[in-house]
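[1] sequence unknown, structure follows:
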């Protein structure tokens, strides 16, 4: 247990002082009682086997005062706090590669259906925000419990050129910071400006922690925030801040990121609806030719699992893989099982104060009962 204002624990000194005064008064009354040969007065002074009962009211009052002094110091304890009602930021990849048809009817439609099922399945207490990213990341819907607003924005997403995984993580951090004062907004970083392969390899990855892609993050030094980020992508970072850099910022703020790698390793032709294309119609040659090809050894139509696993390790989240629509729906449905609790400092001031009030009322009740009996 720790205390927010430990100096106020000094108020507890009044309890033994008052106890000393009470004991002194008892002895003084006893000496006065012995001075007179009045049997009734001797009995009133406390003779008899049940004399301890008359001390119960003052004991309860002193106990209440001690609890109030403790509450004023703002006691806190580390505890596992349920986060089923926490905020979830869904970061959805809407790059042109999401038009690949290796997942029927295409990756984007399958992702939209799975996310819709996830949103509709959350309880009314859960706030969900939507970040969409392609060549840049934007907050489409701030965290809200309004499911209609979320679903309308989800249905209206369109594809774009590029994949900015790192920027999506930073934008998700900023969305959390706007509603949680304990989470600072992201810091600006020097971002590479040109598309190119292997940007995730430019920053050194933190040392992997024991236990795979989940568990306590290597860089997770801050208190764990109740809010989480669910990042759904089908490719690799092509521009901007790297996933490794963004993950370090998330870990420093206690924000866990749960990346989901979506799609197969054999993407086929591109086929999106007119509404999904928006202003960008992707072609295979934009990604290096048929089958996706490679640019500098990186196939941007295939999930960059090493980078996503590193994000999970660094932030204390967990990486999931889904190769089809059914698998993605299952991953999203099972996700709350992996993020149900978080270690946080719980303020006990109110609880201790309520207990103190109850003890004080009990003491007053006992005193009134004795005075009327």
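    Ah, there it is. Predicted model, so just to flag it, every value in this text is computed and none were measured. Numbers count the residues shown, from 1 in each chain.
[2] going by C-alpha atoms from here, please, whenever you check contacts or count neighbours.
    Noted.
[3] all helices of the stretch 201-350 of the chain, in order?
    With DSSP state H, counting those that start in this stretch as the criterion, the stretch 201-350 of the chain has helices at 243-252, 274-277, 305-315, 325-334, 349-372.
[4] list the buried residues of the longest one.
    This points to helix 349-372. For helix 349-372, a neighbour-count test (16 or more other CA atoms under 10 Å) marks 349, 352-353, 356-357, 359-364, 366-367 as buried.
[5] second one coming, line it up with the first:
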């Protein structure tokens, strides 16, 4: 209830320390002003205690209430309503180029490489509210899954829909995947343009040389982060398709063209990463997220509602009431 209730001048509350002094002064002064008559006996006197004399201290109580209300008014109580508005001053356009070849179903990451990537990429996308993001998928060939857009719902739906199928020719066309991603960004007017290229193999398909694609990225001012995903040594990977259409898995040597990925990243001003397990993959996307920051400008609007006026009016009313009592009912005691 009082979360947004503040005082502009709380230092005036120190004046409350004067009130006990005023009470002490009033008691001392009243005792000094009380007349005292000593007689041997009150027999023969009709003693009648008047109710006005007992109520006389109410004048002082009213005066104290007036002082307390004035102190609270001087402290300027008010409520504040804060509203914020954010805007991106330097948005980043990002294309995620994802290898969807059959080897991405290898189970050295849990539950497999592709699903592990989708889980981490989803969090990465949600954490980039001010950026536009697009998706490119590739195997033996490549195509755009979704162009760069600020609508994260569309991107997340497209990411969830990514899976291995027979639509794309099998293989790993790193050059084609990178070139398609460059094509998505070449006309972008964003201050920063980034490609996150992920693969688990070597370039063995496609008609575009990866080095040619990286030169295009340099020409259009696009930075490329490359990620090689897969454990060291052997990994349980698809090796054949059974009659029922399911994959048969067997241990296969993990081969990633790290030299090529390092060269692509280095020539474009990016960085190469190696993800050997789920945790490492999460760390990689977290590091890329920290390296590519979007400048956010936040505007805060404060709406103040001053509450001191009712206190001043109440203090004035009590003061007037006290003066009227002093000049009428309690006049004989002044």
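    Yes, it's here. Just so we're clear, the structure is a prediction, and the values are computed from it rather than from any experiment.
[6] TM between them?
    Superposed pair, TM-score by TM-score structural alignment, normalised by the length of structure 2: 0.55. Supporting alignment: 199 aligned residues with a CA RMSD of 2.7 Å.
[7] could you dump the helices of the stretch 201-350 of structure 1 into TSV and include distance to residue 130 of structure 1?
    Shown next, in TSV, are these (distance: least, CA to CA, whole Å):
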stretch	distance to residue 130 of structure 1
helix 243-252	17
helix 274-277	17
helix 305-315	19
helix 325-334	15
helix 349-372	35
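[8] between those, which one is nearest to residue 157 of structure 1?
    helix 274-277 (6.6 Å; CA to CA).
[9] what helices or strands is that closest one leaning on?
    Applying 3 or more CA pairs under 8 Å, 6 or more residues apart in numbering; DSSP states H and E, we find helix 274-277 of structure 1 packed against no helix or strand.
[10] list the buried residues of that helix.
    276-277.
[11] residues touching that helix, excluding its own?
    Contacts with helix 274-277 of structure 1, where a contact means CA atoms under 8 Å, 6 or more residues apart in numbering, come from 96, 156-160.
[12] so which of those belong to strands?
    Of the contacts of helix 274-277 of structure 1, none are assigned to strands by DSSP state E.
[13] now do the residue most central in space within structure 1 against residue 340 of structure 1, distance only.
    Residue closest to the average C-alpha location in structure 1 (CA atoms, centre = their mean): residue 226, at 1.4 Å. Using CA to CA, to the nearest Å, residue 226 of structure 1 is found at 9 Å from residue 340 of structure 1.
[14] overlap in contacts, those two.
    With CA under 8 Å, 6+ apart as the test, residue 226 of structure 1 and residue 340 both reach residue 83.
[15] can you pull the contacts of residue 101 of structure 2?
    138-140, 164, 170-172.
[16] related to what we said a few turns ago, distance to residue 63 of structure 1 added to the buried residues of helix 349-372 of structure 1, as CSV?
    CSV is the format used below for those (distance: CA to CA, whole Å):
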residue, distance to residue 63 of structure 1
349, 16
352, 11
353, 12
356, 8
357, 10
359, 7
360, 8
361, 11
362, 11
363, 9
364, 12
366, 14
367, 15
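[17] count of residues packed around the aligned residue in structure 2 for residue 253 of structure 1?
    Aligned by TM-score structural alignment, residue 253 of structure 1 pairs with residue 220 of structure 2. Counted by other CA atoms under 10 Å, the residues lying close to residue 220 of structure 2 total 17.
[18] just residue 335 of structure 1 next, same as before
    Residues near residue 335 of structure 1, counting by other CA under 10 Å: 15.
[19] next up, the contacts around the counterpart of it in structure 2.
    In structure 2, the residue matched to residue 335 of structure 1 (TM-score structural alignment) is residue 288. The contact partners of residue 288 of structure 2, by CA under 8 Å, 6+ apart, come to residue 225.
[20] next one: the one 5 residues further on
    In this structure, residue 293 of structure 2 makes contact with no residue, judged by CA under 8 Å, 6+ apart.
[21] kindly recompute the last result at 10 Å.
    90-92, 128, 130-131, 192 (CA atoms under 10 Å, 6 or more residues apart in numbering).
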